[in-house]
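**Student:** Okay, structure incoming, though there's no sequence with it:
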């Protein structure tokens, strides 16, 4: 069994698409109209056949509450792996990304957390 799709609630699909592609470097795989929203999936530029990330609208009150409560408690909505967290931290910071946690060693891992501008905190990790 494999994870083929995972979702991330976002406040604005178009803004999220721009941030996740232009700033983070993901590649758009699907962008299909679905009622008043779109089915938008992204993949890693390094593994375009890999797991897809769905930019899911948070119109549902339960989704909005979930997203708001995670941020209020400082809990990242998801985690992305990076080769060199210090290089990625520098690149993203220079692009205007706001971090809530600078790269921090945690046992065998180093993590950092940033605001995706779309209602989420995102953790990056280097093993």
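**Tutor:** Yep, it's here. Nothing here was measured: the structure is a model prediction, and the numbers come from that model.
**Student:** When you work out contacts or count neighbours from here on, use the C-alpha atoms and nothing else.
**Tutor:** Fine.
**Student:** Now do the strands in this protein.
**Tutor:** Ranges of strands in the chain, per DSSP state E, are 5-10, 27-34, 37-43, 52-57, 78-81, 99-106, 109-115, 121-126.
**Student:** Use this one as the comparison:
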């Protein structure tokens, strides 16, 4: 599904995870707190507020880390998604 703001932009497609080995791996990395995917942004706090307002379930709000600010959310399909804003020097 492409963004309403950029209908010709990047499009993501979710696929059914019916492979037992893939499912076991997915559950293991989720338990470890490892994101399945990371997206970079220029406004992590703004994206956090926008996604949260639409019902996004964040497990970590925007948090300063070495050289970046990160936030993580549960995509409700068993994956953690991280959004990252790199620090500008």
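**Tutor:** Received, thanks. Note that the structure is a prediction, hence the values are computed from the model and not measured.
**Student:** Looking at the strands of the first structure, which is nearest to residue 65 of the first structure?
**Tutor:** strand 5-10 (10.7 Å; CA to CA).
**Student:** about what we covered before: let's have the strands of the first structure in JSON lines, adding mean neighbour count.
**Tutor:** Formatted as JSON lines, these follow (neighbours: other CA atoms under 10 Å):
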{"stretch": "strand 5-10", "mean neighbour count": "18"}
{"stretch": "strand 27-34", "mean neighbour count": "14"}
{"stretch": "strand 37-43", "mean neighbour count": "19"}
{"stretch": "strand 52-57", "mean neighbour count": "22"}
{"stretch": "strand 78-81", "mean neighbour count": "13"}
{"stretch": "strand 99-106", "mean neighbour count": "14"}
{"stretch": "strand 109-115", "mean neighbour count": "19"}
{"stretch": "strand 121-126", "mean neighbour count": "20"}
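**Student:** got the ones you listed as a markdown table, with distance to residue 65 of the first structure columns?
**Tutor:** Formatted as a markdown table, the strands of the first structure follow (distance: least, CA to CA, whole Å):
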| stretch | distance to residue 65 of the first structure |
| --- | --- |
| strand 5-10 | 11 |
| strand 27-34 | 23 |
| strand 37-43 | 19 |
| strand 52-57 | 13 |
| strand 78-81 | 16 |
| strand 99-106 | 21 |
| strand 109-115 | 17 |
| strand 121-126 | 14 |
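**Student:** for the ones you listed, which one sits closest to residue 90 of the first structure?
**Tutor:** So among these, strand 99-106 is nearest, using CA to CA, at 10.0 Å.
**Student:** in the second structure, what residues pair with the closest one?
**Tutor:** Aligned by TM-score structural alignment, strand 99-106 of the first structure falls on residues 58-65 of the second structure.
**Student:** Average offset of the matching stretch relative to the first structure?
**Tutor:** Here the mean offset of stretch 58-65 of the second structure against the first structure after fitting is 0.8 Å, by mean CA distance after the TM-score superposition for the first structure.
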